[in-house]
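1. Below are the sequence and a predicted model; questions follow.
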Amino acid sequence: MKSCAAIFIKNKLLLIVWLLLPAFYVLGCNRAEPERKKNREKIDYIKPIPGKNDSIPAKVAEKGESLISYADCYTCHKEDQRSVGPAFKDIAKRYPVNKVYIEMLAQKVIVGGSRSWGYAVMDPHPKLSLDDAKSMVTYILSLKK
């Protein structure tokens, strides 16, 4: 059998531990947070490609807009905000409006691709004709501000 003095000391130690434990917890959790930057710099993920801009025929752009509205493009793209893929206006900001880029982007729509705008993968559209893809790309590039 333990003596009364030993039990008293043991209880006193437990009491001290139970009183100090919350104090250490409060001191540990109540650290002053470092000053956070409130004005974060906006990271521009659009890297414009320099080049000459050609004029866009209105009929081709209208045809492209119509084709896009009937295709599955709006599943992954929006006109002015990023979704799964880049916004159409962001694509227009990046690429110059000329035959070379219209051809390249039309091929990319047909074949599909990735890594141009991050990790998202664009599905291929092999049933789309090259002329229709060019019209769609022309409409997208017509959204350039």
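-> Everything's here; your move.

2. okay, CA-based contacts and neighbour counts for the rest of this
-> Fine.

3. May I see the buried residues of the longest helix that the chain contains?
-> Longest helix of the chain, by residue count under DSSP state H: helix 4-29. Judged by neighbour count (16 or more other Cα atoms under 10 Å), helix 4-29 contains no buried residues.

4. Which other helices and strands does the very next helix or strand once past it contact?
-> On the C-terminal side of helix 4-29, the closest following helix or strand by DSSP states H and E is helix 58-70. On a contact count with 3 or more Cα pairs under 8 Å, 6 or more residues apart in numbering; DSSP states H and E, helix 58-70 meets helix 130-142.

5. and the helix it packs on, how far out from the chain's middle?
-> On the basis of Cα atoms, centre = their mean, to the nearest Å, helix 130-142 sits 24 Å off its chain's mean C-alpha point.

6. got the angle for it vs helix 58-70?
-> Interaxial angle of helix 130-142 relative to helix 58-70 (axes from the mean of the first three to the mean of the last three Cα atoms, to 10 degrees): 100 degrees.

7. okay, now the one to match up with it:
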Amino acid sequence: MGKSSRLFICCFVFAIFWLACDTQEKKEVHKKADYIRKIDGPSDSIPIEVARRGEVLIAYSDCYECHTKENRAKGPAFKDIAKRYPVNNGYISLLAQRVILGGSGAWGKSVMLPHPKIPQEEAETMVKFILSLKDSP
């Protein structure tokens, strides 16, 4: 094997090693972003009876196909939603509209399908249950 062949092989091996190390560094530098982005504001209390009714409405809906109480699935966890939003009539109404009309972008790339058959009052009761999880362990 000639001198130029050995030099080529050494450079080739060094280049592969350098690329492998460079890729590993990029993976370690990338950090997971916080997707909750809490909104500050005063929170009202939710009566337990209303929260329980909302829990029943959610159980009979298709919400658990994309959400769970504690862990992110296709959509955000209910507890993460509760951490983000203050409990007040403005946000309850806004979130109920998102349930009915659907939406995207608030929680990354996930898309919330519309639920036009859910009445506003029921959607608000469901949202109240979700927001009641704010203080639960």
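-> Ah, there it is. Since the model is a prediction, treat every value here as computed from it, not as a measurement.

8. give the contact list for the most centrally placed residue in structure 2.
-> By Cα atoms, centre = their mean, structure 2 has its centre lying nearest to residue 76, at 3.2 Å. With contact set as Cα atoms under 8 Å, 6 or more residues apart in numbering, residue 76 of structure 2 has these partners: 67, 68, 107.

9. Going by distance to residue 29 of structure 2, which of those wins?
-> Nearest to residue 29 of structure 2 among the contacts of residue 76 of structure 2, counting by Cα to Cα, is residue 107 at 22.7 Å.

10. What is the mean deviation of the longest strand seen in structure 2 from its aligned residues in structure 1?
-> Across structure 2, the longest stretch assigned as strand under DSSP state E is strand 108-112. Comparison of strand 108-112 of structure 2 with structure 1 after fitting gives an average deviation of 1.6 Å (mean Cα distance after the TM-score superposition for structure 1).

11. In which helix or strand does residue 82 of structure 2 reside?
-> helix 78-84.

12. After that helix, which helix or strand is next? Please name it.
-> Following helix 78-84 of structure 2 toward the C-terminus (DSSP H and E): helix 89-101.

13. Without its sequence neighbours, what residue ends up closest to residue 37 of structure 2?
-> residue 84 (6.2 Å; Cα to Cα, 6 or more residues apart in numbering).

14. dump the residue contacts of the equivalent of residue 62 of structure 1 over in structure 2.
-> Matched by TM-score structural alignment, residue 62 of structure 1 corresponds to residue 52 in structure 2. Taking Cα under 8 Å, 6+ apart, we find residue 52 of structure 2 in contact with residue 129.

15. circling back: state the distance from the aligned residue in structure 1 for the residue nearest to residue 37 of structure 2 to residue 11 of structure 1.
-> Matched by TM-score structural alignment, residue 84 of structure 2 corresponds to residue 94 in structure 1. Distance, residue 94 of structure 1 to residue 11 of structure 1, by Cα to Cα, to the nearest Å: 73 Å.

16. Tell me how many other residues surround residue 112 of structure 1.
-> 15 (other Cα atoms under 10 Å).

17. again but with residue 115 of structure 1, I slipped
-> Residues near residue 115 of structure 1, counting by other Cα under 10 Å: 9.

18. That one against residue 121, yeah?
-> Yes: shown here, residue 115 of structure 1 and residue 121 form a contact pair, counting by Cα atoms under 8 Å, at 7.4 Å.

19. Count the neighbours of residue 103 of structure 2 for me.
-> 15.

20. And it, what's its match in structure 1?
-> Residue 103 of structure 2 maps onto residue 113 in structure 1, by TM-score structural alignment.

21. Can you give me the distance of its match to residue 85 of structure 1?
-> Taking Cα to Cα, one finds residue 113 of structure 1 at 11 Å from residue 85 of structure 1.

22. Find the residues that touch each one of these two.
-> Shared contacts of residue 113 of structure 1 and residue 85 (Cα under 8 Å, 6+ apart): residue 122.
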